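>>> Predicted model and sequence follow; I will ask about them next.
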Amino acid sequence: PKFQDVFGHTLVELAERDERIVGVTPAMPTGCSMNFLMKKYPHRAYDVGIAEGHAVTFSAGLAKEGLIPFCNIYSSFLQRGYDQVIHDVALSRVHMVLCLDRAGLVGEDGATHHGVYDMAFLRCVPDLIVASPLNEHELRNMMLTGYKGINAPMVIRYPRGKGVLTDWRNTPRIIEIGKGRCLTEGESVAFLSIGPIGNIVQTVVSRLAEKGVSAAHYDMVFLKPLDEELLHCIGKKYDTIITVEDGCRKGGFGSAVVEFMADNDYRPRIRRVGVPDRFVEQGSVPEQYTDCGMDADSLFRLTEELLLHP
């Protein structure tokens, strides 16, 4: 299924539990699958038109009145509501969930629609929780956590298009805020990823194992707050670290890891893989990944080069 359809169905499931849950979208009900909620509960879903800043402030106002809004905006278009995210959401610490559809590279829509800047511009905002799911189960877990596990604003970013699971309808569970996890143990090199691009990293780790290279893979889950306990363990253990993100290299997830290592006097060799400092033109998502060096073959070659030249 598409990530946005999993979002839409899960939102309806949560709305069935709690009448305080409402949906807000700025003219994207079909694109983000908010139309599922509109069909089931037409008086609890709002399309505010092409007005992203208003969508954010409107959601914050609903939250102030005791509702729990799920505000769904394409990542690229949240840029139009950045002021409102800071002043109306984070500063007020309202309980709402901001779901960023189309996060990362989006394919043929091109440079205007790539959602590659959100991690860089959100991680500097105090009192926001920012997370990205590896797969559809994790998206559902995060939505439940944003609704029931915390009383603060939470951002969930996920990509355009299909996920990776056929049996996606798990029983959601509340996850611990700011906790990452080790997906694969290893000794030679550590991959740190966030979001669905971690599935590509898992493929690379398996290919490296076939070549006799022991690579670890950590899914950090949360950009903010970072799992500092896990990063301390990684900083002490590994001389070579590769960060992988479906977002801009400058100021994003990899930069956050570099800052942590520098601030805590760890000195591993770190390579950041992500969208370079240029606008990425139209093409399929696999073509764009290859163009940016984010595909499995490029990651495999990078790892081999690093290990051959320690």
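Great, that's in hand.

>>> Only C-alpha atoms from now on, for both contacts and neighbour counts.
Will do.

>>> chain center to stretch 7-21, what's the gap?
On the basis of Cα atoms, centre = their mean, to the nearest Å, stretch 7-21 sits 21 Å off its chain's mean C-alpha point.

>>> Flag every buried residue along the helix or strand where Leu14 lies.
Using DSSP states H and E, Leu14 sits in helix 3-17. By neighbour count with 16 or more other Cα atoms under 10 Å, helix 3-17 contains the buried residues 3-12, 14-15.

>>> Can you lay out those as CSV showing distance to Asp219?
Shown next, in CSV, are the buried residues of helix 3-17 (distance: Cα to Cα, whole Å):
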residue, distance to Asp219
Phe3, 18
Gln4, 21
Asp5, 23
Val6, 21
Phe7, 21
Gly8, 25
His9, 25
Thr10, 23
Leu11, 25
Val12, 28
Leu14, 26
Ala15, 29
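
>>> Got another one to weigh against that:
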Amino acid sequence: MYLENINGPKDIKKLKTEELKVLADETRAALINKISKAGGHSGPNLGMVEMTVALHYVFDSPKDKIVFDVSHQCYPHKILTGRKEAFLDSEHFGDATGYTNPLESEHDFFTIGHASTSISLALGLAKGRDLRQVNGNVIAIIGDGALSGGEALEGLDYAGEYNKNLIIILNDNDQSIAENHGGMYKTLKDLRETNGKSSDNIFKSFGLDYKYLDDGHDIKSLVDLFKSVKDIDRPIVLHIHTIKGKGLPYAEKDRESWHAGGPFNVEDGSPKFKAQEADDPVFDSIKELLDTNPEAILVNASVPMGLGMVKGVREEYVNRGQFIDVGIAEENMVAMSAGIAKNGATVVFSTFAPFFQRTYDQVSHDLCLNDIPATMLVLHPGVYGLNSNTHIGLCDIQMFAHIPNLIYLAPTTKEEYFQMFKFATTQKEHPVGIRVPANLPETGVKDTTDYSKYNKNKIEKKGSKVALFAVGVLMPLAMKTAQKVKDEIGLDITVVNPRFLTGLDEELLNGLKKEHQLVITIEDGELMGGFGQNIASFYGNSDMKVLNYGVSKAFHTDFNPDELLRENGISQENLVNVIKEFIK
């Protein structure tokens, strides 16, 4: 074995070129060992093994700085830079995160989990090198999917007039998470089919030098290519064709399903744990809309599976002209949706909560300033959504609640979600956003609320002295807390379901002053600037006591949702104790 002796790039350089193939095989085996037992990003990493071995054989990390776009393809890099035990030994699987992390290694330069950032970050590193007058290569590695993002194109544009060392590696496996969409992919296809000789070359049009390699798994060719550009004095794009999922036949064949996932059996790719089947209210609502309204359309940014639009399903709606995937281009998704709705059609646009961060200007300026009635579905917000610090959606309320004209709704049940969706896609007054948690309970009781009566909260349980406001998925906790208070001290407290997060029900809030002395708010996102603090501000010059509970301001990562809530006071035990203490 070679890998057991590899503790960093310097050890790789001791090998002969012909020995690198064996090291690549051992690296892939270590990678498969971990992802098959613990899950993770499979396809992106499997396709990067040989390239990563060659990179560290030729270049001198960390003096030469490698920036991984998204960084969900950095597992081989971690294995070869002193972190192999996190892939070989199950007891150490938690030692390395799924993305580059400067706290782990001097070979990682940024904590990254979003797409299209590497070229701009690398340009910054290069400019910093120039200002300090030091030597070293700067290398940005970007996939063809991430190339569709606006920031990547902005980076390429500036790189075209930069005049010093910058190496941009395009890892082209002809696949984003799902299939690629956009005109540039015809260009990339032509370049692949002509071995890089097509006159239609987007990179040269930016003024960049260019080289193509068709077999991105041939280590000798990779080494030769990298040696030919090491210490180059100008920007260059190395267009390298790879196979997503390389080394696992089923992953090579079904690239979309094998982008990422849970533990699996290596022999046939079958999952080790059977996933629970659950109804998907998002897909059901969208399907009903598209099937009954020929003027309706769904727009998404490269995550169709999050909406239930998996391969084999979405093609029907693509053929009807009712489904658009704009690629990893969330800003375009929002602005394009605004244009669709402005011209009279019914549009729903959606992505996961963390990725909506990119769209703030488009939501505020293009959509809400123009008061256009489009529907925005914010997937998996709050603590029960994604939990990596690169993928948390704890600030969606802060992002959207204060934007004029926007109606932002928080369902507590599937029935409320369906009614809110129906309202959002039939009204023609304002843009409407809906928080869509990963799991919503089903009550069996149809919601008949008229959501055109804005900012009207619902009293789920009427009581006195204490009113507990619970946002979205925290409603079951609020109801259990109320029951526990009743059981222990015989007090019925009021439980309120706000439903609207972009305005206050002032009539209800004023009414509570008559029989209540304490208002408590709980929300599953960040406390600062959240829903509860708006309630506190309203009661600021009154005798009402207000307690707000939410998540602390931090880049929380790899957390257990219930534990994080409990640490921030959002637990039945704490809430009951607070209420009992107040009553005493």
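Structure received. Keep in mind it's a predicted model, so treat the numbers as computed, not measured.

>>> Would you give the TM-score for this superposition?
Here the TM-score for the pair of chains, by TM-score structural alignment, normalised by the length of the first structure, is 0.90; 304 aligned residues with a Cα RMSD of 2.3 Å.

>>> Tell me the helices and strands packed up against the helix holding Leu14 of the first structure.
Packing contacts for helix 3-17 of the first structure, counted by 3 or more Cα pairs under 8 Å, 6 or more residues apart in numbering; DSSP states H and E, involve strand 21-25, helix 35-40, helix 136-144.

>>> so how far is it from its chain's centroid?
That offset, for helix 3-17 of the first structure, works out to 18 Å (Cα atoms, centre = their mean).

>>> so where is the longest strand anywhere in the second structure in the first structure?
For the second structure, the strand with the greatest residue count under DSSP state E is strand 516-526. Aligned by TM-score structural alignment, strand 516-526 of the second structure falls on residues 238-248 of the first structure.

>>> Can you report how many residues neighbour the equivalent of Tyr266 of the first structure over in the second structure?
The alignment partner of Tyr266 of the first structure in the second structure, by TM-score structural alignment, is Ser542. Number of residues near Ser542 of the second structure (other Cα atoms under 10 Å) recorded here: 9.

>>> Over to Gly43 of the second structure?
28.

>>> Likewise for His43 of the first structure?
As a burial measure, His43 of the first structure scores 11 neighbours (other Cα under 10 Å).

>>> In a helix, it, correct?
Yes: under DSSP: H, G, I helix; E, B strand; the rest coil, His43 of the first structure sits within a helix.

>>> Mind listing what's buried along the helix ranked longest in the second structure?
The longest helix of the second structure (DSSP state H) is helix 20-38. For helix 20-38 of the second structure, a neighbour-count test (16+ other Cα under 10 Å) marks 20-21, 23-28, 30-38 as buried.

>>> Which position in the second structure pairs with Pro159 of the first structure?
So, by TM-score structural alignment, Pro159 of the first structure is matched to Pro437.

>>> in the stretch 451-584 of the second structure, which spans are strands?
458-461, 465-470, 494-497, 516-526, 545-551 (DSSP state E, counting those that start in this stretch).

>>> most tightly surrounded among the ones you listed?
strand 465-470 (a mean of 25; mean count of other Cα atoms under 10 Å).

>>> Secondary structure class of Gly49 of the first structure, three-state.
Going by three-state DSSP: Gly49 of the first structure is coil.

>>> what do we get in the second structure for it?
Using TM-score structural alignment, Gly49 of the first structure pairs with Gly327 in the second structure.

>>> thought that match was touching Thr351?
No: Gly327 of the second structure is beyond contact range of Thr351, at 11.2 Å (criterion: Cα atoms under 8 Å).

>>> Now do the shared contacts for the two.
Shared contacts of Gly327 of the second structure and Thr351 (Cα atoms under 8 Å, 6 or more residues apart in numbering): 300-301.

>>> ok, how many other residues are close to the match of Gly49 of the first structure?
24.
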